[in-house]
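> Got a predicted structure here, sequence first:
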Amino acid sequence: MKKYFITGLLIWVPLGITLWVLYSLIGMMDQSLNLLPAQIHPKQLFGHDIPGLGAILTVLVVFLSGLLTANILGRRLVDFWDRLFQQIPIFKSIYTSVKQVSDTLFSSSGQAFRKALLVQYPRQGAWTIAFLTGTPGGDVARHLQGDYVSVYVPTTPNPTSGFFLMMPRQDVVELDMSVDEALKYIISMGVVAPGGNHSNSNAG
């Protein structure tokens, strides 16, 4: 009975959490419609709210923004936008930091989260999954003797927090595993092994 109950949870918990996250995101995006003038608000035009319209509008705005910046004029507008924000105290620090991280993570030429690694952390003999983020640079590199790599060690089950480490390349093991598979393995706390199989199939 315990085995069947756990199996049922493994089916419904991911589905329930996924639906809850999607519902929350759509609701949050729908709130962006409140920024529209009252004359063109969906409730004013159609007599009632349209669920999901905010999500569609948000995706459309993001897509058009990317399309606009693909040409020279758009690129100049973005550069002007960046320079403007970098003149504002306090806001400058936050905006610059977030932009550097997003440029690193989402750039097609970046190295962030491109390889899954096996490293010993937090002590020798204890192994965990990490991600290659690049190589140390700047003044830091001058103080490191030898070949080092920068790695990100995520926490479980929330991989958005973790630890940044610089380790000798010889101390990391590159895994024959995609980043998506590694993230699933981390989030599931080792339950979902690479390949989609459950590593605790004998539980119960």
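In hand now; what should we look at?

> From now on I want contacts and neighbour counts done on CA atoms only, so please keep to that.
Fine.

> how about the helices of the protein, start to end?
Applying DSSP state H to the chain gives helices spanning 2-31, 42-46, 53-68, 72-85, 91-106, 138-142, 179-187.

> got JSON lines for those helices, with mean neighbour count and distance to Ala126 too?
Converted to JSON lines, the helices of the chain look like this (neighbours: other Cα atoms under 10 Å; distance: least, Cα to Cα, whole Å):
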{"stretch": "helix 2-31", "mean neighbour count": "13", "distance to Ala126": "27"}
{"stretch": "helix 42-46", "mean neighbour count": "12", "distance to Ala126": "56"}
{"stretch": "helix 53-68", "mean neighbour count": "14", "distance to Ala126": "42"}
{"stretch": "helix 72-85", "mean neighbour count": "13", "distance to Ala126": "43"}
{"stretch": "helix 91-106", "mean neighbour count": "13", "distance to Ala126": "28"}
{"stretch": "helix 138-142", "mean neighbour count": "10", "distance to Ala126": "27"}
{"stretch": "helix 179-187", "mean neighbour count": "19", "distance to Ala126": "15"}
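
> Second structure follows, compare the two:
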Amino acid sequence: MRKYFITGLLILVPLAITAWVLNLIIGTLDQSLLIVPDRWQPRNVIGFDIPGVGAILTLAIVFLTGLLTNNLVGNFVVRQWERLLNRIPVVSSLYGSVKQVSDTLFSSSGNAFRKAVLVPYPHAHSHTIGFLTGVPGGDVKNHLYGDYVSVYVPTTPNPTSGFFLMMERSKVVELDMTVDAALKYIVSMGVVAPDDAPTE
């Protein structure tokens, strides 16, 4: 009975977690329906709610925004909008910081999370996987003597939180491993080991 129970868990737990995550994502995206007038809400049009309509609406808004801003007129409107936001004291610093991070993470020409590395952490006799994010800049580099790199060390099993470290390049070992394989290794707490041969 114990064997069958564990087998059932191994099958159902991944399905349950996947369904929970999808439900959380779709439920969050469905909040975009709040911008739709009440008389056009699915429950008032057809008599009941349809899960996922808000997710489709969100994806459509993102796609249309990218389509409309990918021309001279759209770029002009975006520049004017950003100029307006930059004049608002608190909003300007918050928006500027978030925009710099998003541009770095989502830009095809960015270098964020492009390389998995092995670093000594939290002490010299243990190691973990991190991701190169660049090199120290600003006044920080004036106080670091030597060749340093910036590394993001994610936590397990939630890689969206972690630690930002500036480490000597000589102590950082670049891994012959894709970022996706490294993330799977981290999220699985080392259970799902990457293949010996790197995957492109």
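Structure received. What you are looking at is a predicted structure, and each value in this text was computed from that prediction instead of being measured.

> Next, the TM-score between them, please.
The TM-score (TM-score structural alignment, normalised by the length of structure 2) is 0.88; 196 aligned residues with a Cα RMSD of 2.0 Å.

> picking that back up, can I get the helices of structure 1 in CSV with distance to Gln124 of structure 1?
Putting those into CSV (distance: least, Cα to Cα, whole Å) gives the following:
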stretch, distance to Gln124 of structure 1
helix 2-31, 33
helix 42-46, 60
helix 53-68, 45
helix 72-85, 44
helix 91-106, 29
helix 138-142, 24
helix 179-187, 20
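
> closest to Pro154 of structure 1 out of the ones you listed?
Ranking the helices of structure 1 by proximity to Pro154 of structure 1 (Cα to Cα) places helix 179-187 first, at 7.9 Å.

> Mean deviation, the closest one versus structure 2?
Once the two models are superposed, helix 179-187 of structure 1 sits on average 0.8 Å from its counterpart in structure 2 (mean Cα distance after the TM-score superposition for structure 1).

> Pull up the aligned stretch in structure 2 for that helix.
Mapped onto structure 2 using TM-score structural alignment, helix 179-187 of structure 1 spans residues 179-187.

> Quick check: closest non-adjacent residue to the spatially most central residue of structure 2.
In structure 2, the C-alpha nearest the mean C-alpha coordinate belongs to Thr160, at 6.6 Å (Cα atoms, centre = their mean). Spatial nearest neighbour of Thr160 of structure 2, chain neighbours left out: Pro154 (6.7 Å); criterion: Cα to Cα, 6 or more residues apart in numbering.

> can you check Ser170 of structure 2 too?
In space, Ser170 of structure 2 is closest to Asp147, 7.9 Å off (Cα to Cα, 6+ apart).

> how many neighbours does that neighbour have?
Asp147 of structure 2: 12 surrounding residues under other Cα atoms under 10 Å.

> for the one 5 residues further on, same thing?
The local packing count at Tyr152 of structure 2 equals 22, with neighbours defined by other Cα under 10 Å.

> List the contacts of the residue nearest to it when sequence neighbours are not counted.
Once flanking residues are discounted, Tyr152 of structure 2 sits nearest to Phe164: 4.7 Å by Cα to Cα, 6+ apart. The contact partners of Phe164 of structure 2, by Cα atoms under 8 Å, 6 or more residues apart in numbering, come to 150-153.

> Kindly report the same for Phe63 of structure 1.
Counting by Cα under 8 Å, 6+ apart, Phe63 of structure 1 touches no other residue.

> Which residue in structure 2 occupies the aligned position of it?
Mapped onto structure 2 by TM-score structural alignment, Phe63 of structure 1 lines up with Phe63.

> Distance check, Val78 of structure 1 against Phe106 of structure 1.
Relative to Phe106 of structure 1, Val78 of structure 1 is positioned 17 Å away (Cα to Cα, to the nearest Å).

> Of the contacts of Phe164 of structure 2, which is the most crowded?
Top of those by neighbour number is Val151, holding 28 neighbours under the definition other Cα under 10 Å.

> Confirm for me that that residue is in contact with Thr128.
No: between Val151 of structure 2 and Thr128 there is no contact under Cα atoms under 8 Å: 11.3 Å.

> Isn't the residue nearest to Ser170 of structure 2 up against Met166?
No: if you go by Cα under 8 Å, Asp147 of structure 2 and Met166 don't touch, sitting 10.0 Å apart.

> ok so, going back, of all the helices of structure 1, which lies closest to Arg114 of structure 1?
helix 179-187 (6.5 Å).

> so what secondary structure elements neighbour that closest one?
If contacts are counted by 3 or more Cα pairs under 8 Å, 6 or more residues apart in numbering; DSSP states H and E, helix 179-187 of structure 1 sits against strand 115-120, strand 127-134.

> how about 7 Å then?
Counting by 3 or more Cα pairs under 7 Å, 6 or more residues apart in numbering; DSSP states H and E, the packing neighbours recorded for helix 179-187 of structure 1 are strand 115-120.

> Quick check: Pro37 of structure 2 vs Asn44 of structure 2, distance?
Pro37 of structure 2 sits 10 Å away from Asn44 of structure 2, taking Cα to Cα as the criterion.

> Met189 of structure 2 now?
Met189 of structure 2 is 46 Å from Asn44 of structure 2, by Cα to Cα.

> try Thr133 of structure 2
Per Cα to Cα, Thr133 of structure 2 is found 48 Å from Asn44 of structure 2.
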